[in-house]
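Participant: sequence and predicted model, in that order:
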Amino acid sequence: MSLLKNVGTIGGLTAVSRVFGFVRDILIARALGATAMGDAWQLAFMLPNIFRRLFAEGAFASAFVPLFNRRMTKDGDMAQAEKFATSVLAVLLPILIVFGGIALIAMPWVIEFFAPEGLADEGGNLEIAVFMGRVTFPYLLFMSIATLIAAVLNSLSRFAAAAAAPILLNICLIGALAYGLTLGGDLEARRITAQAMAWALSLSGLLQVVWLGFFMRRAGFRLSLAFPRITPGVKELGVLVVPAIFGAGVYQISRFVDLFFLSTLPVGSYTYLQMADRWNQLPLGIIGIALGTAILPALSRYLGREENEEAARLQSNAIELAMLLTIPCAVALFFTGTAFVRVFMAGQAFTQEDASVTGMVVQGLVLGLPAYVLVKVLTPNFFARKDTRTPVVTAAISLVVTIGLNILLVPRIGVTGLAIAGAVGAWCNILLLGGILHAKRFYRIEPRLIGRVARIAIAAAAMGAALYFLMQRIDPWFTGSVAQKAAGIAAILATGAITYGAGTVVLGVLDKATFRRLMRRQG
């Protein structure tokens, strides 16, 4: 399939998941609000997800896919690939079980350390937060297994099932929230709702394993339980995955750094950051993750056959498509993010003041949105070459920059400082990754691509100017009646689409040659 079709498949299903996640966060805002229990839920939700991204999605998948692809033969024989995946699962399971047991024991100390100021002001909140942390942590085990199965399916170019799996997470959480919203809005109702969501999270992990396992068997691939042994394949994976864990670990350490700084801020800061990040994650998940997932197997095959020109072509196409979609998203959210938060999230437990603070955090986050996406697009070039060390170094340097900015900004501007610091750190990472790819002759940006990205930026800037002047006139609509809010959102969407669309056509960004290039079949 072509890059555009693969990204469309993954991105389309991811978009459905993000819409469900968007609905989920609207309900969370209204049911829990920026309250102590809202922050307690966000902390219980973030902890297993930080480790999931550390052990599973980032490090494991990036190291596993190239090794798995090398064991797949052109005639369709998957015996060696099945043997490799089974041996990896046999070693992965006991590691996850032992780690999970340690985390459950240590949970009271972990929650107390990261709890925001004021969480314990209402009696029983800390105990409930610890309970939720323990209930949600099995999600890590289930999702690590799901990631292994998803990596197998992606290597077989069956992207749909893995892209759709997170929908199950959001359905489970929405179900728990729907139940909670029937209980009212007092403290006890918020506590029951948060605990129901904790159980729903772990249940969703189990359901995703079952879902992906079904499609793996339909693809003719079999995984079985075996006694753990350090086979040559497992050893080779370990050599790659350990530095990749440190690389992913640098990012997750930055998440722990965020948790530390959040613990120094008033109650509500966890919720503000998570609600703002939902808007940032919409384009990041749909575009960045889809592109990174789609190009890694193809890059591995091109480089394995020493087809370097084809690998460079694929990399350029991925960058162009990423910027074509991401830059306008970032510009539009910068100028209109507060309006969207007011329309969709404000209400019940989430006040207009909460929405205003969240909107400011959205502005800080989207400053780094193109960089966050480019990280997903550039790192596969290193992973496909089995170079997991370089992204570790660049991420570590960017982390130092981020921490320095956190120390400087958070005491002055609060949670918005975290967003800005992360954005600057992401751009530092991109400059380092791109510079190293150029220096090692792994990939060099062509003047043609630079020109096209510049024209995309000009078209997005024109759209941003139009949205800026529009918001001056219609800002009061977003705190008015339902009809005024709907008219305001429609005006934003129409203005953005018309101005950016016209800009790309006038500047020659979108033409038949572009579509032909992006539709070209991958190797």
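Facilitator: All right, it came through fine.
Participant: make it CA atoms for all contacts and neighbour counts henceforth
Facilitator: OK.
Participant: which residue is nearest the middle of the chain?
Facilitator: residue 285 (5.1 Å; Cα atoms, centre = their mean).
Participant: wait, what's in contact with that residue?
Facilitator: 11, 14-15, 18 (Cα atoms under 8 Å, 6 or more residues apart in numbering).
Participant: put this beside the first:
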Amino acid sequence: PICVLINTIFASYLETGSVAALELANRLNIIIVGIFVFAITNYIFPSLSRYSGGKNDTAFAGVMKSSLASMVIIIAPIAAGIMLLSEEIVVILYARGQFDGKSVVQTATALFFYSIGMLAYGTNEVLSKCFYASKDGKTPMIATIFGIISVIVLAFVFTNILHLGIGGLALAASISAIAVAVVLIYKMNKNTYNLINKNTFIFVLKITAAVVITVIAAVIAKRLTIQFNEWITTIVSAAVALPVYVISLYLFKIRRYFGGIKSNG
């Protein structure tokens, strides 16, 4: 909320409509991340609390890692899809009444850059729950303060020096979220939970490959339907992307991560 307020203040000095566009894009970003990530974190918190405090470090680490993996598996293609179809999504959701072409471009630009930080937002939510379950509220607080300072500095640089406009503000928020995620991951890894290891890199490479393949399929579908309206383009692109992504997960043998939360809960 503080970072949103900071961005709103900076947006008030930009062109007309920037505040509203930033708010709409951020709201959509929060809803998308919230639906999946908050469901995961609320589900795992009782298990994390039960295993925390040295009671069962192996089980605690297992729940945490499987939760992060499941979050990445779900959010990564969604973020990529939003980046690809940001304008179409904004037109479908908001383009009516006085919401003109300029408003569409402003909101779509903000949404595009917000989507860059979606995985970081998800990571922060999951790891914050893990720290709180371990009775460590200090680390998330320090990371949050670091994020607030980061977004202030970046927002100033992007809008006043680089003149990136509303996209710069959304990008500042995303980079800030990524910075917070790095701090939380570093601290959790330092706590001997071994978050970063060979398997982590293999998992990231597999997910990246699956998302790239999915995006290529979605781009082809978008180009083939670009002459139609935004509804058809979005629906067809999603209809093509979903099975391609699921098949990619199967071929790369990533499907086993879906059962991680349940098996450790």
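Facilitator: Everything's here; your move. Quantities reported herein were computed from a predicted structural model and do not represent experimental measurements.
Participant: now what about the TM-score between them?
Facilitator: For this chain pair, the superposition-based TM-score is 0.91 by TM-score structural alignment, normalised by the length of structure 2; 263 aligned residues with a Cα RMSD of 2.0 Å.
Participant: hang on, the earlier thing: report the buried members of the contacts of residue 285 of structure 1.
Facilitator: 11, 14-15, 18 (16 or more other Cα atoms under 10 Å).
Participant: which two among the residues you listed are spaced furthest apart?
Facilitator: Spanning the widest gap among these are 11 and 18, at 9.9 Å by Cα to Cα.
Participant: overlap in contacts, these two.
Facilitator: With Cα under 8 Å, 6+ apart as the test, residue 11 of structure 1 and residue 18 both reach 285-286.
Participant: the counterpart of residue 16 of structure 2 in structure 1: how many residues sit nearby?
Facilitator: Using TM-score structural alignment, the partner of residue 16 of structure 2 in structure 1 is residue 267. Neighbour count of residue 267 of structure 1, defined by other Cα atoms under 10 Å: 22.
Participant: now residue 267 of structure 1: how far from residue 39 of structure 1?
Facilitator: 7 Å (Cα to Cα, to the nearest Å).
Participant: how about residue 359 of structure 1?
Facilitator: 18 Å.
Participant: and these two? which has more neighbours close in?
Facilitator: The neighbour count for residue 359 of structure 1 versus residue 39, taken as other Cα under 10 Å, is higher for residue 359 (28 against 24).
Participant: need the counterpart of residue 199 of structure 2 in structure 1.
Facilitator: Checking TM-score structural alignment: residue 199 of structure 2 goes with residue 448.
Participant: burial count for residue 356 of structure 1?
Facilitator: By other Cα under 10 Å, 18 other residues sit near residue 356 of structure 1.
Participant: who touches residue 429 of structure 1 in this structure?
Facilitator: 375, 394-395, 397-398.
Participant: am I right that it is in a strand?
Facilitator: No: counting by DSSP: H, G, I helix; E, B strand; the rest coil, residue 429 of structure 1 is not part of a strand but helix.
Participant: aligned to it, what sits in structure 2?
Facilitator: Aligned partner of residue 429 of structure 1 by TM-score structural alignment: residue 180.
Participant: ok, its match to residue 263 of structure 2 distance?
Facilitator: Taken as Cα to Cα, the span from residue 180 of structure 2 to residue 263 of structure 2 is 29 Å.
Participant: the closest residue to residue 199 of structure 1 other than its chain neighbours: which element?
Facilitator: The spatially closest residue to residue 199 of structure 1, leaving aside those adjacent along the chain, is residue 135, at 6.2 Å (Cα to Cα, 6 or more residues apart in numbering). Here residue 135 of structure 1 sits within helix 125-136, counting by DSSP states H and E.
Participant: for residue 146 of structure 2, same thing?
Facilitator: helix 138-156.
Participant: average offset of that helix relative to structure 1?
Facilitator: Compared with structure 1 after fitting, helix 138-156 of structure 2 has a mean deviation of 1.8 Å; criterion: mean Cα distance after the TM-score superposition for structure 1.
Participant: which parts of that helix are buried?
Facilitator: 139-140, 143-144, 146-148, 150-152, 154-156.
Participant: nearest to residue 174 of structure 2 among the residues you listed?
Facilitator: residue 151 (8.7 Å).
Participant: distance check, the aligned residue in structure 1 for that closest one against residue 367 of structure 1.
Facilitator: Alignment note (TM-score structural alignment): residue 151 of structure 2 maps to residue 402 of structure 1. Per Cα to Cα, residue 402 of structure 1 is found 14 Å from residue 367 of structure 1.
Participant: what does residue 443 of structure 1 give?
Facilitator: Residue 443 of structure 1 is 25 Å from residue 367 of structure 1, by Cα to Cα.
Participant: okay, these two: which has more neighbours?
Facilitator: More neighbours surround residue 367 than the other of residue 443 of structure 1 and residue 367, with 24 against 21 (other Cα under 10 Å).
Participant: and that one, what pairs with it in structure 2?
Facilitator: Using TM-score structural alignment, residue 367 of structure 1 pairs with residue 116 in structure 2.
Participant: kindly report the same for residue 325 of structure 1.
Facilitator: Under the alignment (TM-score structural alignment), residue 325 of structure 1 pairs with residue 74 of structure 2.
Participant: now that match: closest residue in space that isn't a chain neighbour?
Facilitator: According to Cα to Cα, 6+ apart, the nearest residue to residue 74 of structure 2 is residue 36 (7.7 Å).
Participant: need the counterpart of the one you found in structure 1.
Facilitator: Counting by TM-score structural alignment, the partner of residue 36 of structure 2 is residue 287.
Participant: thought residue 9 was touching that match, still the case?
Facilitator: No: counting by Cα atoms under 8 Å, residue 287 of structure 1 sits too far from residue 9 to count as a contact (11.1 Å).
Participant: who has more neighbours, the two?
Facilitator: residue 287 (28 against 19).
Participant: contact partners for that one?
Facilitator: Residue 287 of structure 1 neighbours (Cα under 8 Å, 6+ apart): 7, 11, 322, 325-326, 373.
Participant: take these and keep only those in helices.
Facilitator: Residues of these located in helices (DSSP state H): 7, 11, 322, 325-326, 373.
Participant: any chance of JSON lines for those, columns distance to residue 90 of structure 1?
Facilitator: Shown next, in JSON lines, are these (distance: Cα to Cα, whole Å):
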{"residue": "7", "distance to residue 90 of structure 1": "32"}
{"residue": "11", "distance to residue 90 of structure 1": "31"}
{"residue": "322", "distance to residue 90 of structure 1": "37"}
{"residue": "325", "distance to residue 90 of structure 1": "40"}
{"residue": "326", "distance to residue 90 of structure 1": "39"}
{"residue": "373", "distance to residue 90 of structure 1": "33"}
